[in-house]
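Trainee: could you look at this predicted model? Sequence included:
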Amino acid sequence: MSADSHPTLPPVRLHSDAELARDALGAPLFARAVRLARWAGPDTRVGVGGELVTAQLPEAAAVLGLDTDDADSPGYASQAWRVAVDTGLVDVTEPEEDGADGAEGDEERFGTAAPGEDLALVTGGAPGDVLDLWLAALDTVLADAAVPDLDDLVDALDAGGEIDFDRLDWNPGREADFLDGVLANLYLLTVTEGGAADEPVPLPVLAASMVVPDDMGEPTDAVLEQVSDAMMRLDDQFRQLEPIGLVEFRPVDEELMAEADGTPEPEHASTGRGEDGEDGRPVADDEDVSRYGMVRLTPLGLYGIRARMLEAGVDAPAVGELAEKGADALLDAVSFYSENAAQAEIEQWLAGREQPAAAAELLAAARGDDEGGPLRRLRCQQALAPAGPEAEPAVRSVLDDPELGGLARVWLAERGVSDVPAPDPEMVFWLTVDTIAAQLAADGETEELPLLMETLTAHHAGFFEQVWRVEHPATAYVLEAMGRLHPDRKAAKEARKAAFKARSRRPA
């Protein structure tokens, strides 16, 4: 996904860097990496790739407080060590290669390890330093999660004990892209208004988002099998991603997998397709769905996925990042936000600014006869709504402005100001066109829009006989919409005739 002239994703509400840094330090895998970095010293032995030698793993597991009798503990210790090395929490000196001066050819050689310079940032650095270390750790974990599990690797060994990659059917780039796509979809479901938000996402829904074509009606058996395979991959991958603090994850029910001979049947849960639900999804109760796995991005996970998107060139805005920018940048950006997200961004922009200056800057930025002008003025009106009497001089100064005079009158009237001059008919018609154009740009053809159209035109006799002459770039467009949506059939017909006139008077 590439950046565009407006945000490609809804803005995300992030926790503060201090809160996120605390979450990073509390992530089990990152905390283990820090603990091993502090343990590293002259007696620590590493192999040619910087990994802990097998003989050191029980001691490392004990340092981490893991059960040394548990067969999985050495693996957990090895993973934590790898994260410590990759993030710079540990510096390793690898063993010399065979044939180096002074080395015995048959003698096993080991490298050494010591705490890295970056370890001091864990306690002495700024929150941003901690988050940078965590992001480096996340890269390591994501790379590991894209590797096939051990059973698949064993199955792919050829007669000579080498991995047959053709048999394994594993493409590192493809697997990494798949996981990135899954996390991007999970991010979008979380930040989109009306999406998952704080609710966990069923694993079948996430798997289907990567497998089922958008234009497919009822999924075929072959597609459902692909969804099942994707679910199993995701189940394994999210198990690996949870310890780094990226997600909260409820795995697929082991009994369910046993019942289905290792392959769950996603059609029993919502895959995003079907006929029973209002949105076309099969109906299943919460308990049934949860058995197929549930996943949710943590606040730290939202930060991490957004950081990766930004690095890839994706426009992924965050609420509050416009606070130090001008009103022109603010209105251009929030024009494409949902109303609630726009309000949150506007409130942060207004905080700490003097109301008179802020109001004047907003009004100046709202001008313009370009396509985005109506929506900028709508957001300007939204931004000025909470302003108090201090903003009145700035608002009064634009009463005679052909583009802002209507907006100013509405603002003053809402505050009960009595000496507001009545607008001339031309301004009334212009404001009507601008208002409907803004609503169409903001929300499209909503159920409420016909009522707005009826309200705006009801008190003006001969409205459609005059409005087509309005010098507004959206006049014809608005009249065509009114011809489709106006609840009064006679008025709708008049609107269509007026739209034709408006089109005809424009220069070719």
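Mentor: Here it is on my side, so go on. Residues are numbered from 1 along each chain as shown.
Trainee: every contact and neighbour count from this point should use C-alpha atoms.
Mentor: OK.
Trainee: so where do the helices sit in the stretch 401-508 of the chain?
Mentor: With DSSP state H, counting those that start in this stretch as the criterion, the stretch 401-508 of the chain has helices at 405-414, 425-443, 449-458, 463-467, 475-485, 489-505.
Trainee: now do the first one: which elements does it pack against?
Mentor: Using 3 or more C-alpha pairs under 8 Å, 6 or more residues apart in numbering; DSSP states H and E as the contact test, the elements touching helix 405-414 are helix 373-384, helix 392-396, helix 425-443.
Trainee: contacts only, for the spatially most central residue of the chain.
Mentor: Centroid-nearest residue in the chain: Tyr187, 4.0 Å away (criterion: C-alpha atoms, centre = their mean). Tyr187 is in contact with Leu297, Leu302, Ile305, counting by C-alpha atoms under 8 Å, 6 or more residues apart in numbering.
Trainee: does the last one lie in a helix or a strand, and which?
Mentor: Counting by DSSP states H and E, the element that carries Ile305 is helix 299-311.
Trainee: circling back: Arg22: which of the helices of the stretch 401-508 of the chain is closest?
Mentor: Nearest of the helices of the stretch 401-508 of the chain to Arg22, taken as C-alpha to C-alpha: helix 425-443 at 37.9 Å.
Trainee: that closest one: how far from the chain's middle?
Mentor: On the basis of C-alpha atoms, centre = their mean, to the nearest Å, helix 425-443 sits 32 Å off its chain's mean C-alpha point.
Trainee: in it, which residues are buried?
Mentor: Residues of helix 425-443 classed as buried: 427-442 (neighbour count, 16 or more other C-alpha atoms under 10 Å).
Trainee: what is the helix holding Ile305 packed up against?
Mentor: Using 3+ C-alpha pairs under 8 Å, 6+ apart, helix 299-311 sits against helix 17-26, helix 172-191.
Trainee: can you list the ones you listed in CSV and add distance to Leu378?
Mentor: Formatted as CSV, those follow (distance: least, C-alpha to C-alpha, whole Å):
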stretch, distance to Leu378
helix 17-26, 32
helix 172-191, 23
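Trainee: quick one, which of these is nearest to Met309?
Mentor: helix 172-191 (8.2 Å).
Trainee: all strands of the stretch 51-200 of the chain, in order?
Mentor: Using DSSP state E, counting those that start in this stretch, the strands found in the stretch 51-200 of the chain span residues 90-93, 111-115.
Trainee: next one for the comparison:
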Amino acid sequence: MAKSGNTGNVFDIGELRRLVDELGAGPREARAAVLEGAVADNEDCDCPSCGTDALTFPPVELSPDGELAASVLKVPLVLDAQRLAAWTGTREVSPENLLPDPFLPCAELGLPSPARLHLLWVVAVNTGMLRVSRGVAAPGPLVLSPGLPPEALLGFWDGVVMDVLDRADEGLTGSAVVDDHLAEMLATLYAVGEGLSSATLVKGILQSHEVACEARPAEMRALTVALPGELETALSLLGYCGLIEPSQAGWPRLTPLGIWAVRQDLLREGHDAPTGAEVAAFADLGAAELVDAIVKGSAAPSAVTVWLESRRPEVAARELVKVAVSGTAGLRGAVGRILEELGPEAETPLREALSEPAMWRYAASWLHIRDLPAPDLTPADSTWLTVDSLASLIHLGNVPEALCGFDALEPGEDLVRLVEEMALVDHPDTIAVLDLLGAHHSKAAVAKSARKAAMKVRSR
């Protein structure tokens, strides 16, 4: 999520990807157990696409726009911002465009601190309740009322939440550690839906802080004592802001308005955060239609989950294998990623795929990973899969990811030797892959080897 000013994550991006994939729609206890085991490793990746890596979140059900819009007018933060705007009226401000005496409005409006006043002032000014010009604050163009269209009230609410998250850079909650991880904490609560215990959230923050900041034992002991209280204070503030409420179990969870706002922020950052209605249409597609939509980019990863849940694993696998055996590397790559979501229940169609020339290596690998009997793959077979994997990314237009994938496929191995072995396998896309590496790989020796290998393949 944007605008948090965070320097770390409650759960790092890669870990959160695994978490939201595993959480699904399982029982609350199972989801909590998954999250309890999460530890942020905070390792940097050199892949050029990692900085914009998109997460896939479980589908959510949003409340109707009319209900959400009506709820906006009841948020304590919004009500107090309206009170502050009315109290201010037309008034001179300081050179910093703030109220010159913050303690006066705090006393007259019953606000707990100048920090709360500043948050309300930012919201009132940025949303148009107040307008500051030439040292004077005056009523702005925005007048909130139940008569405003739902889209206008929701647009206003979106701006309010962005202002709240922006304040994390300057100390929103009173806890520097919570502020650092606020956006990721909200995204995690969004992924879980029914909420998480405060103890689980505290554990995630502590683990992340210890790893990312290399905190010393003395610091961790002090933080372990202080953080539970700091988090409770932060959650209370987020409740005041309309984002957090207690679940039936008493755990912190997002309010309906919180779900709506966090989803807006996730979408702005390019993450896959669909509603249930958006992915429901994919359930009735055939396998070929689903794979085609994935290849064209019109189906988000969440559509795959809905599609798989709507049919038995064996049926789904058989349909997917049929698409892959006669398709390009791009189709095989898309099918392979879907098949990874299936468990041993899909063994029969994958075992049948061992007789298909273009799919048997994938099938054997799939079976091996699940500790099921399967033919052994030779080094040449593994190299063929490397070529096919890179070719699938090229077919999908993901050249940077293909280059990153090449470096990651054989960690610690001699990449020049791997290129030479790629030239020996019988694959229809060998030349395309070697041309890509020859033209774009950052290591001169690898690029040179790829160009020479491509010439040898062409000469055959």
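Mentor: Noted; the coordinates are in hand. Only a predicted model underlies this, so the values are computations on that prediction, with no experimental measurement involved.
Trainee: would CSV of the helices and strands packed on helix 405-414 of structure 1 with distance to Val63 of structure 1 be doable?
Mentor: As requested, these are exported to CSV (distance: least, C-alpha to C-alpha, whole Å):
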stretch, distance to Val63 of structure 1
helix 373-384, 55
helix 392-396, 66
helix 425-443, 57
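Trainee: looking at the ones you listed, which is nearest to His15 of structure 1?
Mentor: Minimum separation from His15 of structure 1 across those (C-alpha to C-alpha) falls at helix 373-384, 23.5 Å.
Trainee: helices or strands up against that closest one?
Mentor: In terms of contacts (3+ C-alpha pairs under 8 Å, 6+ apart), helix 373-384 of structure 1 is packed against helix 327-334, helix 339-350, helix 355-366, helix 405-414, helix 425-443.
Trainee: and of the ones you listed, who's closest to Ala62 of structure 1?
Mentor: Judged by C-alpha to C-alpha, the one of these that comes nearest to Ala62 of structure 1 is helix 339-350, at 48.0 Å.
Trainee: buried sites along the closest one?
Mentor: Neighbour counts over helix 339-350 of structure 1 (16+ other C-alpha under 10 Å) mark Glu339, Ala341, Ala342, Gln343, Glu345, Ile346, Gln348, Trp349, Leu350 as buried.
Trainee: could you do stretch 234-243 of structure 2 as well?
Mentor: Within stretch 234-243 of structure 2, the residues scored as buried using 16+ other C-alpha under 10 Å are Ala234, Leu235, Ser236, Leu237, Leu238, Gly239, Cys241, Gly242, Leu243.
Trainee: so which of those comes closest to Thr52 of structure 2?
Mentor: Here the nearest of those to Thr52 of structure 2, counting by C-alpha to C-alpha, is Leu243; it sits at 25.8 Å.
Trainee: tell me the counterpart of the closest one in structure 1.
Mentor: By TM-score structural alignment, Leu243 of structure 2 lines up with Leu246 in structure 1.
Trainee: excluding chain neighbours, what is closest to its match?
Mentor: Closest residue in space to Leu246 of structure 1, ignoring its immediate chain neighbours: Gly301 at 4.0 Å, by C-alpha to C-alpha, 6 or more residues apart in numbering.
Trainee: can you pull out the helices in the stretch 101-250 of structure 1?
Mentor: Going by DSSP H, counting those that start in this stretch, the stretch 101-250 of structure 1 shows helices at 120-124, 127-145, 150-155, 165-168, 172-191, 203-211, 221-241.
Trainee: most tightly packed of those?
Mentor: Of the helices of the stretch 101-250 of structure 1, the one with the most neighbours on average (mean count of other C-alpha atoms under 10 Å) is helix 203-211, at a mean of 23.
Trainee: what is it packed up against?
Mentor: Here helix 203-211 of structure 1 is seen to pack against helix 172-191, helix 221-241 when contacts are counted using 3+ C-alpha pairs under 8 Å, 6+ apart.
Trainee: now do the last one: which elements does it pack against?
Mentor: Helix 221-241 of structure 1 sits against helix 127-145, helix 203-211, strand 247-250, with contacts defined as 3+ C-alpha pairs under 8 Å, 6+ apart.
Trainee: and Val164 of structure 2, what does it touch?
Mentor: Val164 of structure 2 makes contact with Leu119, Val123, Leu172, Cys241, according to C-alpha under 8 Å, 6+ apart.
Trainee: do you know which of the helices and strands packed on helix 373-384 of structure 1 lies nearest Val90 of structure 1?
Mentor: Nearest of those to Val90 of structure 1, taken as C-alpha to C-alpha: helix 339-350 at 40.3 Å.
Trainee: just how off-centre is that closest one within its chain?
Mentor: From the chain centre to the centre of helix 339-350 of structure 1 is a distance of 18 Å (C-alpha atoms, centre = their mean).
Trainee: which helices and strands sit right next to that helix?
Mentor: On a contact count with 3+ C-alpha pairs under 8 Å, 6+ apart, helix 339-350 of structure 1 meets helix 327-334, helix 373-384.
Trainee: what about the counterpart of Ala81 of structure 2 in structure 1, helix or strand, and which?
Mentor: Matched to structure 1 by TM-score structural alignment, Ala81 of structure 2 sits across from Ala33. Using DSSP H and E, Ala33 of structure 1 maps to helix 28-39.
Trainee: shouldn't the match of Leu243 of structure 2 be in contact with Arg306?
Mentor: No - look at Leu246 of structure 1 against Arg306 with C-alpha atoms under 8 Å: they stay out of range, at 11.7 Å.
Trainee: can you tell me the closest non-neighbouring residue to Leu285 of structure 2?
Mentor: Sequence neighbours aside, Trp307 is the residue nearest to Leu285 of structure 2 in space, at 7.7 Å (criterion: C-alpha to C-alpha, 6+ apart).
Trainee: for Ala18 of structure 1, give its distance to Gly125 of structure 1.
Mentor: Ala18 of structure 1 sits 11 Å away from Gly125 of structure 1, going by C-alpha to C-alpha, to the nearest Å.
Trainee: quick check: neighbours shared by these two?
Mentor: Common neighbours of Ala18 of structure 1 and Gly125 (C-alpha under 8 Å, 6+ apart) do not exist.
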